[in-house]
Structures are given as C-alpha cells and as structure tokens.
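**Q** Below is the sequence, then the predicted model.
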Amino acid sequence: MFRSVSARQLWRQRCTTPSRGPGEGAPPNPQDLHNALRPAAHQLFKKLKDEQLWRLAEAVESKGRWDCGCVRLPWEARAGKQGSPPHVLLCRLYRWPDLRQASELKRLNQCENFWRKSREGTSICCNPYHFSRLAAPVVEPRAPGSCRGAPRSALPEGFTTKSAGGTQSNIRGRNDTTLSRSSTKEGYWCKLAYWEHRTRVGRLYSVTEPTVHIFHDLPKGSGFCLGFLGSESRSEVVRRTRMKIGQGLTLSYEQDGVWVYNRSEHPIFINSPTLAPVATRGPAVHKLLPGYSVKVFDSEQALSGYPVVGDGPCDPRSVRISFAKGWGSCYSRQFITSCPCWLEVLLSIP
C-alpha cells in the first residue's frame, strides 16, 4: 500500500512541475497537461501491480540515472487504436509533453522489448526511461558570411596530438585502417579516446559489448567513467565542462549502424562521416539535445560509399563527440581540439 501511494504522489508532483529543460520539452501550462492526461493515467495505474508501479516510481524519481528494469503491462495491439499506447502516454507525462505518436520514439536496448517484438496478447514495457526521442540529423545553421576564412578541415595540417602519458602520435590519415584490420581478431567493435583540448587523457577504452555508457558520474552504472580519469594540469574551463557531462551518453552497435543517446542534461555535438551532407564544406557538426538519439554511423550508407569531407587528415571511421560545447563555422571554436572535453569513437566494424 505504501508503495502504491508513493507512486501516485510522485505522479501528481511530476505533472504539476515544469520540465527540466529544452531537451525534454516544456509544457506551456503544466496544469492543463495534468488535467488532460489524468483520466488515462489513472486507468493505466489501476492495471499495474504494486511491484510494477513502484518500479515506475523509481524510474521517474531517478530520471534514468540507473536502470530500474522494465515496467510491464499486458497490452493488445487492438487497444492502441482507442488511445495512446501506455509507453507513449507515460513518455508524454514524464518526459516530452509535446510527443505526438509512437514513431517519434526509439526503444533503448536495455529494454526487453528491444530484443523481442511484442505480439498480440503479450506484455509491453512502458518505462519512459527505456525510450529516447528520435532526432533528425540537423546541422547547426550557418550565419551569412560565417564560412569566410573558416578552416577547411577538422584539424590543422600537420597537427600532432599528445597523450596524458606524454607519448607523441600523429593523427591517422584518411586511408589508415589499421584499427579496422586488427579489431576483428581482438573482439572489439570500437575504441574510445577521451580528450581535453589537444591532450588525450587516459588509455584507449575497448568496447566489446553491444552497448556502452560513457559518463562522468552515475550512481549505479558501468562503462567508461570519465570521472576516474585524472590529469596533472586541468584548466578551470575543463573542470566546469566535465561537471556538465553527468550521465553522459550511451553508444550502441545495432543492426543498422551505431547510435548515440544523449543521457546528460546538456547538448552534445557530433561529427560523423555518414551524418555529413554531400555538399558540406568543412566539418558538419550536429547538435543533439538531452533525451534524444541519432544514428551516428549508417552501415548501409558506409557500404555504398560516402564522401570524405574536408581537406585535412581524417579517419572515415571516426566519430567525434564534444560535451556541452560546439565547434565549427558557427562557433568561436573552429576545431574540436579547442573544445574542453570531447570523445573520439574509433569504429572497427566491418
């Protein structure tokens, strides 16, 4: 009984509280939203058992900081024609009030329904934090004249990087596939390199599981923890940016390519060869808001060939992600090496 009451109290509190930020939408009037969704939510809660209701309360209270498991509800596809499916209703209630239909959502692969399709008469997971919102690849708009004098490559010619251990290494050339050739035998599909400006901090992190979390601080979780990586000299700008990483992002290798889900409370900025428009001159930088997912590497497009953008050194299987700070022609930072904290994803998928 205590658990049921707590879940309902949490629901009422969340309905009358403005949203956290632009990534998860802000209703114009929280009370109107509360009144509109109240009857349907009450009917849904009546169908949940106490254990499932409490699990839902934990998921909402933690705001996805740790996985509370699936919130399962018996569901028939025919019932969806009479109103919003339960997962859409709860995603509107707790995360995106402006959500319109299920096709705008992407189920995350920690959900059991990701691995098996729901059949007629089976249960469906309605945990709102087992979903992300699909983001169409959008390049930051270029202001008139902003490209004048802008660099034509993501990195200056002849640029040399320095790791935290003091080892000098040249940026891989555009045709260097050493990592791709050796990775299949070693069993990983990508390696991660964390950078602060021009300095790589820590060692390369090999990823063998289909999904990996990259975060600064996470109460319950496993993956690549950037908070554990120390550096002898770290500027105040880097320290402030590191604090914004929070829950970070999830990187997943799926059937159609590689996806990124932004779990933090701040935007991340992405540059990838298969996200770049054909006519783009210079690096195309895509802004991904909190709570959204985007496919950062398209396997089908990679097989059919894609343009290598820019004149300078680059790796056609490298994805670069900056935390909280953008770069490129629309920003004061022209190169990603000017960003305080960024991640290099070295793909090795065939």
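**A** Structure received. Residues are numbered from 1 along each chain as shown.

**Q** okay, CA-based contacts and neighbour counts for the rest of this
**A** Will do.

**Q** Quick check: residue 13 is in a helix.
**A** Yes: assigned with DSSP: H, G, I helix; E, B strand; the rest coil, residue 13 falls within a helix.

**Q** May I have the residues that are in contact with it?
**A** Listed by Cα atoms under 8 Å, 6 or more residues apart in numbering, residue 13 has no contact partners.

**Q** Please report the distance of it from residue 231.
**A** According to Cα to Cα, to the nearest Å, residue 13 and residue 231 sit 42 Å apart.

**Q** take the one below as the second:
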Amino acid sequence: MLMQLVTKFLLIRIDRRFDVYFNLTCIIMDYQYFLTHFNNFLTMDIDEGESSSGGPISSLNSLFSFTSPAVKKLLGWKQGDEEEKWAEKAVDSLVKKLKKRKGAIEELERALSCPGTPSKCVTIPRSLDGRLQVSHRKGLPHVIYCRVWRWPDLQSHHELKPLEHCQFPFSAKQKEVCINPYHYKRVESPVLPPVLVPRHNDFVPGHSLLPFQQLVEPNMPHNVRYSQNGFSTNQMSPSSPLSNVPSPGSVTSNNPQSPYANLAETPPPAYSPTDENNTNANNNQNPESILTTDVQPVAYQEQPFWASIAYYELNSRVGEVFHCHSTSVIVDGFTNPSNNSDRFCLGQLSNVNRNSTIENTRRHIGKGVHLYYVNGEVYAECLSDSAIFVQSRNCNHHHNFHPSTVCKIPAGCSLRIFNNAEFAQLLSQCVNHGFEAVYELTKMCTIRMSFVKGWGAEYHRQDVTSTPCWIEIHLHGPLQWLDKVLTQMGAPHNAISSVS
C-alpha cells in the first residue's frame, strides 16, 4: 500500500515537472522565433537596398509608422506604376513642408483634382543648391513633383518651362520654389526641317569649306572653364576667338572678330547644270528657283540608340562599346555588373596595361557624369567630386570658341554639349558648299570627355589620348543624317590620285 502511494506521488510530480518543462520549452521556442523575426526586421532596410544609417531605432519607428490621410489622398493622383516607395516618400516629405503653410495642401489638392482650372502657386523653401533629397536621391523639386503627378518619364528640368502666371518658377531663383505641377509645361521636341540637297555636285571652286571649318588647328587646344556664372579663361590669345556668349537661339555671332561672323552672310555658290543643252535656259533662271525645284529633301530620323560610348585609357580602348538606348545615361567609376541600359560602369573594366596613374584616376571618377538627351539637345552634368573636361565642336561653335577648345565642367555643373537645331542649320548651309564641307561636320558628331585630368594649352597633356581615363561619344542621329546627305550628294568634287 505504501509503495502504491509513493509511486502515485512520484508520477504526479513527474507529470507536473513535464508540464513545466513543456511550457518552458514552448516559451523558449517562441522567444527564439521572435528574436529571429525581429532580427530580420532590423536588417530589412539593408535587404531592400535602403540605407541602414538610421539603425534599429529608425526600423523600430517604421514598424509603428503609417501613411497619413493627406499623403494617401495626394498619391491618388500619382501617374505611372514605378517607384511606389520613392513617390510615397517624396509626397510625405512635401506634406510635412506644406503643413506649415495654411491652405497649401488644399491648394495643391485643388490643382491636382481640377487640372483645367487656374490654381495658385504652391511653394516650398529653396535649398542652398536648389535641390531636394528624397530617399538618398537628389533632384530639383519642381522636376520631382512633375514626375510624380504628370510625367513619369521626365528626365531633366530642361524639359520644363514655367507658365507665364507662375510667380515662383524654379528658373527665377527666388527664396521660394513653386512645385505646382500644373504651373509648368513640357517643352515639345522641335521638328527639324529636312535638308535640301542639290541634285548637281558641280560647285564653284573656293567654296569647299565654311569659314569656321578653315581655322588652323592649334598645336594644343585652348582651355575655358565653365561654372554657374558662365565661361572664364586664364589665357586669351589672338588665335582664340573667345567672345561674349550669344543668345541661346543664335548660331552665328555679330562680333566682327569672330570667325563665324560671316558664316550666315556667305552666299551659296551657283550651280552648273550637267546637261549642256539646258545651259542657256538655266542661265536665265533665278538661282533661288533652282534651289527650290532641283533639290532632294533629306529628313532627320531618330535612331534606336541615340549615342554610343567608348571608354579609353590613354590611347587604348578598354571594354565593349556602350549603346545608349535610354535618354538618360550615367557613366561612373563603380562596378555594377548588370547590363543596365541607363548606366555604364567603368570600374568593372580590366586592362592589363593599366599603370598607377590610371588606377589613381579611376578611383576619383566616382559618380562620374550624367548624360541626357532632351528635345534634340545633349547635356553633360558632372556628378563626380572632380571636374570633367569636354571637347565638343558643336558647343564651341555656339559659344564662338575655337573648334578644338576644351571646356572644364566642375562638380555640380551642367552644360549643353550638342544642339540638333544648330547642327541642322549648319548642315543646310554646308550642302551649298560641297561634299567636303558636309563631310567636315562628322567631327561635330563626336564628343570627347576626360575624367579628373584635363588636356590642352594649360595642361602638360596636349592631347586627349594622353589623359588616363576618357570617353568618346558618337551621336547616331546626326551621323545617320550626314550619311544620307552625303549619299545623296554623290562623290566629292575634288579629284584624288595615288600621288595626291
């Protein structure tokens, strides 16, 4: 009997201990499960590619964060389906600024809900550099919010123009900036007129090249510096045609000392018909009527790839040629191996002949340069901490520089390096001067750009092939246009032989 009681007591104790042990085991497992998932939550920002600079505190705050009704309402007018998180952060940042201004959020909602009705300016304070940072990406505020609410494919502020009734446009550089997307309009891409190519190629001698094409190439290119205030130079020589910058729409200069001063006034040569039987009839014909009746129009066409970029170290090309499909391309010094259509990473390219100077220069390329093609214009924005150096004959022609001039673009500055409309005007003039004049324009379709190190008269490197890291940009649209014009013109007038 005693043994039965002891056995029963021990079984009860064991059973109770097992319950306690089982309960403790469950608690420990739940705790381990919690730790695992909480640790995943803390590292969630890193896994998603976001910055972890805020650490666990910022992650913990985001656990209890929520999207405010004002942000949700404004997101209802968002255009496009891409970059949802970025758009939400941009709108949330804007709402926090507009809350400090009475009626600002309501005015923005009114503008978005009724696009056709007049609305007031919705402004935010202008930052020191004019840009706004959203999720570690900097951009101009009016571009950011026009992209969110009107044009998701917007690339640059050069595509926008303020309406006349906007009191605080970004271009006015006031203390306040209007971000009302309906106070801006998108600039339409200009339609280039076709080039009228004469059917006859018998040109008067002495008109083979235009004045700016006859300039003697210097031993070393001239150098100019570009900044937010315009161009400056330390060296002014008689052979350096540096003059006041003309208006943005002008192609020629009124400066009598400029080599382009007489460009527009140069009369086109007369045409000699190939049919001798019609000589007398054509002699009595107005030359202008010949131009309008005896020509072949050649139109400009956009290409699938607007440009191609080749990377060089000294005089050797490194890697494959990059074809620009996206109208916005960044060339940087980093190592992203993926084949992005909008990013050309030079850091991943190898070269067995690379020396220490090249290695050191490559380390300073950093964020590199942002190239974008907008409305027939090509712009270069220096994103690197070090300057970039650009040789663009189209840009030099616009600013009345010598064709081979090298422009220094410091960090944070943007420069237009090619303009299709000005190229079209030059091409229309060159076809009246013969094959050689048109062929000479091929040089204008190639742009050379060096990172960190410059070349020219003010530097010990005389040529771009002496710089450690540089790229060569070929513009496909203008080159294809030249090809069609040259094909239509036929062979050059000047004969050539094996001993010429």
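**A** Yep, it's here. Computed from a predicted structure; not experimentally measured.

**Q** I'd assumed residue 218 was in contact with residue 243 of the first structure.
**A** No: counting by Cα atoms under 8 Å, residue 243 of the first structure does not reach residue 218; the two are 11.9 Å apart.

**Q** ok, the two, which is more surrounded?
**A** Applying other Cα atoms under 10 Å to residue 243 of the first structure and residue 218 shows that residue 218 carries more neighbours, namely 17 against 11.

**Q** pretty sure that one contacts residue 247?
**A** Yes: contact criterion Cα under 8 Å: residue 218 of the first structure and residue 247 qualify, at 5.8 Å.

**Q** quick one, helices of the second structure?
**A** All helices of the second structure, identified by DSSP state H, fall at 2-42, 44-47, 55-63, 69-75, 84-98, 104-113, 141-149, 279-283, 287-293, 356-363, 393-398, 420-430, 435-440, 476-489.

**Q** Tabulate those helices (CSV), appending distance to residue 409 of the second structure.
**A** Conversion of the helices of the second structure to CSV gives the following (distance: least, Cα to Cα, whole Å):
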stretch, distance to residue 409 of the second structure
helix 2-42, 42
helix 44-47, 35
helix 55-63, 37
helix 69-75, 38
helix 84-98, 30
helix 104-113, 37
helix 141-149, 23
helix 279-283, 53
helix 287-293, 42
helix 356-363, 17
helix 393-398, 13
helix 420-430, 21
helix 435-440, 26
helix 476-489, 24
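
**Q** what's the closest of these to residue 119 of the second structure?
**A** helix 104-113 (5.6 Å; Cα to Cα).

**Q** Which neighbouring elements make contact with the closest one?
**A** Judged by 3 or more Cα pairs under 8 Å, 6 or more residues apart in numbering; DSSP states H and E, the packing partners of helix 104-113 of the second structure are helix 84-98.

**Q** neighbouring contacts of the helix it packs on?
**A** So helix 84-98 of the second structure is in contact with 70-71, 74-75, 104-105, 124, 134-135, 144-145, 148, going by Cα under 8 Å, 6+ apart.

**Q** Where in the first structure does the longest strand anywhere in the second structure align, residue-wise?
**A** In the second structure, taking DSSP state E as the definition, the longest strand is strand 316-324. Mapped onto the first structure using TM-score structural alignment, strand 316-324 of the second structure spans residues 199-207.

**Q** measure that stretch end to end?
**A** End residues of stretch 199-207 of the first structure are separated by 21 Å (Cα to Cα).

**Q** How far does that stretch sit from its chain's centre?
**A** 19 Å (Cα atoms, centre = their mean, to the nearest Å).

**Q** now do stretch 113-133 of the second structure
**A** So, by Cα atoms, centre = their mean, the centroid of stretch 113-133 of the second structure is 23 Å from its chain's centroid.

**Q** just stretch 78-95 of the first structure next, same as before
**A** 23 Å.

**Q** Count the neighbours of the counterpart of residue 334 of the first structure in the second structure for me.
**A** Under the alignment (TM-score structural alignment), residue 334 of the first structure pairs with residue 462 in the second structure. As a burial measure, residue 462 of the second structure scores 16 neighbours (other Cα under 10 Å).
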